[in-house]
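Based on what follows, work out the 3D shape:
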Amino acid sequence: MSELTTPHSQRWWKEAVAYQIYPRSFKDSNGDGIGDLNGITDKLDYLQQLGIDLIWICPMYRSPNDDNGYDISDYHAIMDEFGTMADFDRLLDAVHARGMRLILDLVVNHTSDEHPWFLESRASRDNPKRDWYIWRDGRNGAEPNNWESIFNGSAWEYDDATGQYFMHLFSRRQPDLNWENHQMRQAVYDMMRWWLDKGIDGFRIDAIAHMKKEPTLADVPNPDKLPYAPSMVSHLNYDGLLDYVDDICREVFNRYDIVTVGEMNGLDAAHAEEWVGEHRQRLNMVFQFEHVRLWEPEAGLRPDPLTLKRIFTGWQEALEGKGWNALYVENHDVTRIVSRWGDTERHWRESATCIAAMWFLMQGTPFIYQGQEIGMTNMRFTSLDEFDDVSAHNKARELARQGMSEAEILAYLNRTGRDNSRTPMQWDASPYAGFSTHQPWLPVNPNYEMINVESQLYDSHSVLNFHREMIRLRKRETALVYGRYALLLAAHPQIYAYSRTWQGERILVLCNLSGKHALWPEAELSLRGAISLLANMEEGEDAYRLRPWEARVYKCHN
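Just a heads-up that it's a prediction; the model follows:
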């Protein structure tokens, strides 16, 4: 049997359906307007009934919240706003009691500037932990090099006390750890083991692509012509990064029955097997960014279906029989998918469910982001003051310096801001959407009275129940887990169609990713003898004609 047709090994995390929780926005249990761990525990039955097997929780560690928890000041403590370690232990036990598993965000490219390690590192140039972070002298009265932060501005911050600059690829309050330092690595590994010994089921590794830096920290030439932020080519998937990954896996990950998912910006499908090839025993999956880049404002509101097909098919084919995909189209760092790729004005339900079928039924472990299962949409912020995200504030200042008006900046951030995906979860039509009894930390989307969990629970045609049916279908049909993916109707400008084939069974997925009717000739794709498994609309008169945003799933026998 050739390498391309080698069947995948069967693992629990391949068969799982995952759900990402942004704890600050999921459910407030104590009425302070901020989501917390007990709020997550209160909603575990909802997640179980949805069909979720694996929960990923964004950082809930102690943090000054410069970047909403991704700036960690104590890896072994819980943020006061979220509860206590006893609350976490109860949550973990409750997850496991329901047969589900839980993974945490592992943020080790950087810490908070309030972390004890950094406070020691900053204390003096000869402190034993000085080299745990990246410090450099200035150059001609300026920063050590011309690298820019991913959150805009310089990647360097001057420290008056010691007269040097420290590197921060993200916020100025998120100093980067120096992964060349082996003592620092061992301290991080001890922390990882502490959590794994507590019983968590794995990690999503934040910003893993940035941990290795170009050793000489040389300037980047002609930054305006680079495809990313100016310095990212020198700290994005840089040569030698996999040596760090091998060390982590050898020292920690491979000693536990866990799942690991790397946030992997800058990785293309051609090199994916190096990271998740099963024989390499590195990471289990990566969150790739190729389709995420279609959220850029220049890409327009609805990407070309042909582009989507090219990107997703490239990843499906690259890892067939070799490694495993992590499937997602929405998370805490990007805007709501139905607002970006769908049609919230004329076909909200249809486009939300059609997009869902398109990505969810491919080969890989699907990750649903909170609120995606009810079709939550982007917020319409009315003032720059309403934005919370540090990157939004930095971007606003940059655009203002470029001469953009406040109204133009507001429109830009409404299209692109990460706060769109962080508005409170819409549970019901009561005040504050049932998220809290107190005004939340971020405004609730005004459409919560129409779009909420309670209103969709008993509506058989709702976005929520379509997701339930999809999840049940995936659990029932092995072909939708391990079956080989094959693109169909490759040149069709509207329809994304593919098959999943496993042991003589073939499942067809057809999605019209447009607001117009779409037809195809029977000679190109026949539905004779096909049995309908799932659809987001009642059956139409013409089997070879898809209505706007129509999705259908069929079973065929080869």
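
all contacts plus neighbour counts: C-alpha atoms, from now on.
OK.

how near is P116 to Y75?
P116 is 11 Å from Y75, where distance means Cα to Cα, to the nearest Å.

Settle it for me: which of the two has more neighbours?
More crowded of P116 and Y75, by other Cα atoms under 10 Å: Y75, with 22 against 14.

tell me the contacts of the residue lying closest to the more buried one once chain neighbours are set aside?
Leaving aside its sequence neighbours, Y75 sits nearest to Y61 (Cα to Cα, 6 or more residues apart in numbering; 5.8 Å). By Cα atoms under 8 Å, 6 or more residues apart in numbering, the contact set of Y61 is 69, 72-79.

one more, for comparison:
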Amino acid sequence: MSPQADPLYHKRVWWKEATFYQIYPASFKDSNGDGWGDIPGVLQKIEYIASLGVDVVWLSPMFDSPQIDMGYDVSNYEDVYAPYGTVKDVEELIVACHKNDMKLILDLVVNHTSDQHVWFKESRSSKDNPKRDWYFWQPARYDDEGNRVSPTNYRSYFAGGTWTWDKHTEEYYLHLYDKSQPDLNWENEECRKAIYDSAMRFWLDKGIDGFRIDTVNKYSKVLPFTDAIIADPTSFTQFAPEKWCNGPRIHEFIKEMNTEVLSHYRTYDGLPLATVGELSLCPNPSDVIPYVSAREKELDMVFQFDITHLGQGPPGGTSKYDIASWTLPEMKRIVSKWQTFIDGTDAWTTVFNENHDNGRSISRYANDAPEWREKSAKILALWLVAQSGTLFLYQGQEIGMINAPEHWDIETEYKDVESQNYWAEVVRLDDNGTDPGRKERIKKGLQLLARDHARLPFQWDNTPNAGFSREKPWMRVHDLYPEINASSQEGDLQSVLSFYKQMLRLRKEHKDVFVYGTFELLDPEGKDTFVYRKRYEGKTAVVLLNFRLEVQCLPTKEIEGMEMLVSSYGKVVGGPLQPLEGRVYINY
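Sure thing, here's the model as predicted:
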């Protein structure tokens, strides 16, 4: 059977053709002047969101939370963090999205809860509590001198170890992230049932259209817990994904989630729900396909993070923010790998280069100097929009927001728990002579890669606080908001915002070749231009991207007989590629 004859081979489904727009509620729009973005603020801007041409709003966690990890530490799945609003506000947002022909998905954060969740409070209350086994508890070990040590040597994502001592019951509990985020025990069936009811059905019954599923491949741990191999002899803690990522029951758990919950619901217009999983630490396509194969009935699609890890140290280890230079051929290989891995399969892919966990794409992949910012934003827009798969954009990307200025002080201006934990560790290691010079290296890494950059308040206009809030925001507004803001761009046909709208229209108009077309990388080792070809039946598009600040020759052979569909420079009739220019040529 040929791939085209296979009814599941890249079968057309609404979420494959959709553009998703991620909203980080704390930083989008503050409606009441308390300095925090909120759901009513999103409602105030619903027409703006719809005007972009996006199809789905992805709302990052707005659940009740102590906000140690900005809502990824949920204390009540069935309530909303008070500064963000109320459950009724979310219900109104669901209605507003649907009225504007957009769907709404929420974050599903169920690898862990907050330590303030009633489940964990019960679990830690006594060793014989019925919910004790809803989390992972282990007794202490003791070294040769009789000192208490943690059950294993695993390193947390947020620096330090993954085990915290509980004085009340005198055992350790597991947390892959912050100590305030204890991991749920998916081995416990009653725990899974409670997750399905509280975190999923509660919101699905209100009409949401799917989920972005946080840390989706970490639910199954390798049991019993044993020490990781010592790869870093200078540290007791070791990064150990083989112990808690892609575990032995992970596919069973995700299938059950579908069978028990997701398969029983539809979107507001009667279509299948959409699910997209955060799938870290899966560098091989063979490991990813089982999660997203249509036949397996697990996830519709996943985020694979090779592109956002470009130039970054090993994720989760002490070197994460030890940045390294990268080359254009490296970027090309990553894009090609995750564009082509679905060829001949019933799997699907995603396209993105920004989210709430990464530095801004202009600052990372192009050039955020004043004279190059807009050109960088446009070439990156064109680079993304012409790729196959489901497109995800992050708030502010469409107006060309960039990283925080380098002169900002990390200790006072960076708010993220990961940034602060890493920085505290760096200061300790540098000051005690363990790793001299580390502070300067990690400072540069945080200035480029820290999660804080994406969390700066949205820049709406040039009024105080960028129009985000009447009062001082929870996080400092970017210094350049008078120059980079949505209001100044909305009436400008040459703006970054207008270009994004144009590109999203073209993506829909030419979805055959842009969304479903096969990807072919041309000139893989070229260090100046990124050229790729898209094909769908008799239709072909060639994408030319000049990532340099110098003019580049046009590869005339590749575009012979084709017409230019769009240039990031606007009305260009031909000639060499200008600095940071992208073009698409097409035939019909």
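
quick one on the thing from earlier: out of the contacts of Y61 of structure 1, flag the one nearest to H8 of structure 1.
Using Cα to Cα, Y75 comes nearest to H8 of structure 1 of the contacts of Y61 of structure 1, at 35.2 Å.

what lines up against that closest one once you look at structure 2?
The pairwise alignment with structure 2 assigns Y75 of structure 1 to Y77, based on TM-score structural alignment.

Helix, strand, or coil at that match?
What DSSP: H, G, I helix; E, B strand; the rest coil gives for Y77 of structure 2 is strand.

hang on, isn't it packed against S198?
Yes. Using Cα atoms under 8 Å as the test, Y77 of structure 2 is close enough to S198 to be in contact (6.0 Å).

for structure 1, what's the longest helix?
The helix spanning the most residues in structure 1, taking DSSP state H as the definition, is helix 182-198.

Quick check: next helix or strand after that helix?
Heading C-terminal from helix 182-198 of structure 1, the first helix or strand you meet, by DSSP states H and E, is strand 202-206.

Show where the following helix or strand past that next one falls in structure 2, residue numbers please.
Next helix or strand after strand 202-206 of structure 1 toward the C-terminus (DSSP H and E): helix 241-251. Using TM-score structural alignment, helix 241-251 of structure 1 lines up with residues 250-260 of structure 2.

With stretch 46-53 of structure 1 instead?
Aligned by TM-score structural alignment, stretch 46-53 of structure 1 corresponds to residues 48-55 of structure 2.

Flag every buried residue along the matching stretch.
49-50, 52-55 (16 or more other Cα atoms under 10 Å).

ok, the residues you listed vs G400 of structure 2, which is closest?
Of all the buried residues of stretch 48-55 of structure 2, G400 of structure 2 sits closest to L52, with 13.9 Å by Cα to Cα.

Nearest the geometric middle of structure 1, what residue?
For structure 1, the residue nearest the mean C-alpha position is N331 (4.0 Å; Cα atoms, centre = their mean).

My read is that it contacts Q20, right?
Yes. Using Cα under 8 Å, N331 of structure 1 is in contact with Q20, at 7.5 Å.

so what's in contact with these two at the same time?
Y369.

in the stretch 351-500 of structure 1, which spans are helices?
390-401, 406-416, 453-457, 463-476, 479-482 (DSSP state H, counting those that start in this stretch).

so what's the residue mapped onto V288 of structure 2 from structure 1 up against?
By TM-score structural alignment, V288 of structure 2 lines up with A272 in structure 1. Neighbour list for A272 of structure 1: 318-319 [criterion: Cα under 8 Å, 6+ apart].

in which helix or strand would I find the equivalent of K16 of structure 2 over in structure 1?
For K16 of structure 2, the aligned residue in structure 1 is K14 (criterion: TM-score structural alignment). Assigned by DSSP H and E, K14 of structure 1 falls within helix 12-15.

Tell me which other helices or strands that helix touches.
Secondary-structure packing of helix 12-15 of structure 1 (3 or more Cα pairs under 8 Å, 6 or more residues apart in numbering; DSSP states H and E): strand 365-369.

Run the angle between the strand it packs on and helix 463-476 for me.
For strand 365-369 of structure 1 against helix 463-476, the angle by axes from the mean of the first three to the mean of the last three Cα atoms, to 10 degrees is 160 degrees.

against structure 2, where does strand 365-369 of structure 1 fall?
Going by TM-score structural alignment: strand 365-369 of structure 1 matches residues 390-394.

tell me the average deviation of the matching stretch from structure 1 after fitting.
Following superposition, stretch 390-394 of structure 2 is found to deviate from structure 1 by 0.6 Å on average (mean Cα distance after the TM-score superposition for structure 1).

Give the equivalent position in structure 1 for I195 of structure 2.
Aligned partner of I195 of structure 2 by TM-score structural alignment: V188.

cool, and D416 of structure 2?
Using TM-score structural alignment, D416 of structure 2 sits opposite D389 in structure 1.

Roughly how far does that match sit from G417 of structure 1?
8 Å.

quick one: which of those two has more around it?
Between D389 of structure 1 and G417, G417 has the larger neighbour count (other Cα under 10 Å), namely 25 against 17.

Excluding chain neighbours, give the residue nearest to that one in space.
Excluding the flanking residues, the one nearest G417 of structure 1 by Cα to Cα, 6+ apart is A392, at 6.2 Å.
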